[in-house]
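J.: need a 3D model of the following:
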Amino acid sequence: MVQNFERLTTPPGGAGLKPLPAIIFSSRWLQLPLYIGLIVAQAVYAVLFLKELWHLVSHATVFGEQQIMLIVLGLIDVVMISNLLMMVIVGGYETFVSRLRLEGHPDQPEWLDHVNAGALKIKLAMAIIGISSIHLLRTFIEVGNLGTPDSPYTLAGVIMQATIHGLFVLSAVGVAFIDRLSQSADHTHS
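T.: Below you'll find the predicted structure:
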């Protein structure tokens, strides 16, 4: 066990860290259960996807075009959330816990070569915008029922949803702008 601790706290080609820095550096492994939990959540989304896909296939001859479109948008939503989970799991683990050492692996995501906290934030913001866009599109498709007793939407709810989506877009632009500024500052200082 002591050898494992030394392996985790000894930088390559360097001497071991002092006890307090070694404990602080090793605390990054506390994130491992969080990433494993996200993998379990992704499995739940895979089950949800298969359930919704079965629902679509088994009722394909009964559903109208709008119902099929809404279910397909729901499937796309599940896929986009799953993609978001993968970015967080793979990118977060690689950035904050330990290297995955995938160099040369044919299935290595191309974006993993240049992942850092700033790039990960931008990718996450873009994924959130995509998910929000799907939800907003679903709302717009159903907006024809606005004001009917069957409609789950109100005009205020649709406006609120569009406003929140706009705020997501502005936030992503802000994150990208700040990342660009910090990269410019880093290049200026180097």
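J.: drop to CA atoms for contacts and neighbour counts, all remaining ones
T.: OK.
J.: not counting sequence-adjacent ones, nearest residue to the residue nearest the centre of the chain?
T.: Note on the chain: the residue nearest the mean C-alpha position is L84, at 2.2 Å, using Cα atoms, centre = their mean. Nearest residue to L84, sequence neighbours excluded (Cα to Cα, 6 or more residues apart in numbering): A127, at 6.1 Å.
J.: right, and that neighbour touches S82 too?
T.: No. Contact between A127 and S82 fails when scored by Cα atoms under 8 Å: they sit 10.1 Å apart.
J.: for the residue nearest to L84, what are its contacts?
T.: Applying Cα atoms under 8 Å, 6 or more residues apart in numbering, we find A127 in contact with M80, I81, N83, L84.
J.: go on, G74?
T.: Applying Cα under 8 Å, 6+ apart to G74 gives the contacts I134.
J.: next one: it relative to A162, how far apart?
T.: Going from G74 to A162 by Cα to Cα, to the nearest Å gives 18 Å.
J.: related to what we said a few turns ago, take the contacts of A127 and keep only those in strands.
T.: Using DSSP state E, no member of these falls within strands.
J.: neighbour-wise, which of the residues you listed leads?
T.: L84 (20 neighbours; other Cα atoms under 10 Å).
J.: what's around A46, how many residues?
T.: 15.
J.: now swap in I122 and tell me
T.: By the criterion of other Cα under 10 Å, I122 has 19 neighbours.
J.: work out for me the element the nearest residue to it once chain neighbours are set aside sits within.
T.: Distances taken as Cα to Cα, 6+ apart place A176 nearest to I122, at 6.0 Å, with adjacent residues excluded. Assessed by DSSP states H and E, A176 sits inside helix 155-189.
J.: packing partners of that helix?
T.: With contacts taken as 3 or more Cα pairs under 8 Å, 6 or more residues apart in numbering; DSSP states H and E, helix 155-189 sits against helix 117-142.
J.: and the helix it packs on, which residues are buried?
T.: 118-136, 138-139, 142 (16 or more other Cα atoms under 10 Å).
J.: and this one, please, so the two structures can be compared:
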Amino acid sequence: MEKAIERTLFASRWLMAPMYLGLVGALIILLWSFVMELWHSMILLPSLGVDDAMMAVLALIDLTLAANLVIIVIFSGYENFVSRMDTADHEDRPEWQGEVDFSTLKLKLIASIVAISGIHLLKVFMDVEKYADDKIRWMLTIHLVFIVSGVLLAAMDWISIHAKSMKKKGKGEAY
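T.: Sure, this is the predicted structure:
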């Protein structure tokens, strides 16, 4: 009975596979948005001023960072929680694939979120007169929360790694 339960629990990880395939759909949505934004910018190119061109480029960078975030989640999530991808001999295999553990994934995710938030704030600052002061304050507050969260996650990981290494060396108990 115990082995059957354990096999079922272990096999349940495959329930995540359709979710990762769904994220491929999200990647397609981001690609469509990117192409539409690029097309829109190219149509307006003759009349674009410097500020408008910067806003268009920042929008494209924003979409690209979001797509990078989705790829990181798909690859590392699938490999950490479902199954290893058989791509070791593929010439285009990303260096980090297969080496991103859950801790590294959290840090990459928060770093991507901070970058996306920062670019969004930059777009707001470039067109600041369109936004109410209280909305800008909220956006800054949320951005700072992302930054502080990232620093705290990194600190917790550092403490955890340090505690494990101390325990391995036999220099004390890890708390």
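J.: fetch the TM-score of the aligned pair.
T.: Their TM-score after superposition, calculated using TM-score structural alignment, normalised by the length of the second structure, is reported as 0.91; 167 aligned residues with a Cα RMSD of 1.3 Å.
J.: to which residue of the second structure is the residue nearest to L84 of the first structure aligned?
T.: Using TM-score structural alignment, the partner of A127 of the first structure in the second structure is S112.
J.: for E79 of the second structure, see how far away that match is.
T.: The value you get for S112 of the second structure to E79 of the second structure, if Cα to Cα is used, is 19 Å.
J.: okay, the helix or strand harbouring I24 of the first structure sits on what stretch of the second structure?
T.: I24 of the first structure belongs to helix 19-26 when elements are defined using DSSP H and E. Aligned by TM-score structural alignment, helix 19-26 of the first structure falls on residues 4-11 of the second structure.
J.: and for stretch 61-78 of the first structure?
T.: Aligning stretch 61-78 of the first structure against the second structure (TM-score structural alignment) gives residues 46-63.
J.: centre of the chain to that stretch, how far?
T.: Centroid separation between stretch 46-63 of the second structure and its chain, computed with Cα atoms, centre = their mean, to the nearest Å, is 23 Å.
J.: okay, buried residues for it please.
T.: Neighbour counts over stretch 46-63 of the second structure (16+ other Cα under 10 Å) mark D52, A53, M55, A56, V57, L58, A59, L60, I61, D62, L63 as buried.
J.: the fourth one touches S41, doesn't it?
T.: Yes. At 6.4 Å, A56 of the second structure and S41 qualify as touching, with contact defined as Cα under 8 Å.
J.: returning to that earlier point: looking at the buried residues of stretch 46-63 of the second structure, which is nearest G150 of the second structure?
T.: Nearest to G150 of the second structure out of these is D62 (Cα to Cα; 18.9 Å).
J.: S76 of the second structure and E99 of the second structure, how far apart?
T.: If you measure S76 of the second structure against E99 of the second structure using Cα to Cα, the figure is 8 Å.
J.: who has more neighbours, these two?
T.: S76 (23 against 12).
J.: which residue lines up with the more buried one in the first structure?
T.: In the first structure, S76 of the second structure lines up with G91, judged by TM-score structural alignment.
J.: correct me, but its match touches D113?
T.: No. Under the criterion of Cα under 8 Å, G91 of the first structure is not in contact with D113, lying 10.0 Å apart.
J.: so who does the aligned residue in the first structure for M126 of the second structure touch?
T.: Taking TM-score structural alignment, the alignment pairs M126 of the second structure with I141 from the first structure. Contacts of I141 of the first structure were listed using Cα under 8 Å, 6+ apart, and they are Q66, L70.
J.: buried set for stretch 97-108 of the first structure?
T.: Under 16+ other Cα under 10 Å, the buried positions of stretch 97-108 of the first structure are V97.
J.: look up how far D77 of the first structure lies from E103 of the first structure.
T.: Remark: distance between E103 of the first structure and D77 of the first structure (Cα to Cα) = 31 Å.
J.: could you do A46 of the first structure as well?
T.: Applying Cα to Cα to A46 of the first structure and D77 of the first structure gives a distance of 12 Å.
J.: what of A156 of the first structure?
T.: 23 Å.
J.: also I159 of the first structure?
T.: For I159 of the first structure, the distance to D77 of the first structure - Cα to Cα - is 21 Å.
J.: over to Y153 of the first structure?
T.: From Y153 of the first structure to D77 of the first structure the distance is 19 Å (Cα to Cα).
J.: touching, Y153 of the first structure and R138? I think so.
T.: No. Between Y153 of the first structure and R138 there is no contact under Cα under 8 Å: 11.1 Å.
J.: so which of the contacts of A127 of the first structure comes closest to L20 of the first structure?
T.: Closest to L20 of the first structure, out of all of the contacts of A127 of the first structure and judged by Cα to Cα, is L84, at 34.6 Å.
J.: so the closest one touches M126, yeah?
T.: No. If you go by Cα under 8 Å, L84 of the first structure and M126 don't touch, sitting 9.4 Å apart.
J.: contact partners of stretch 45-53 of the first structure?
T.: I71, L75, V78, V79, S82.
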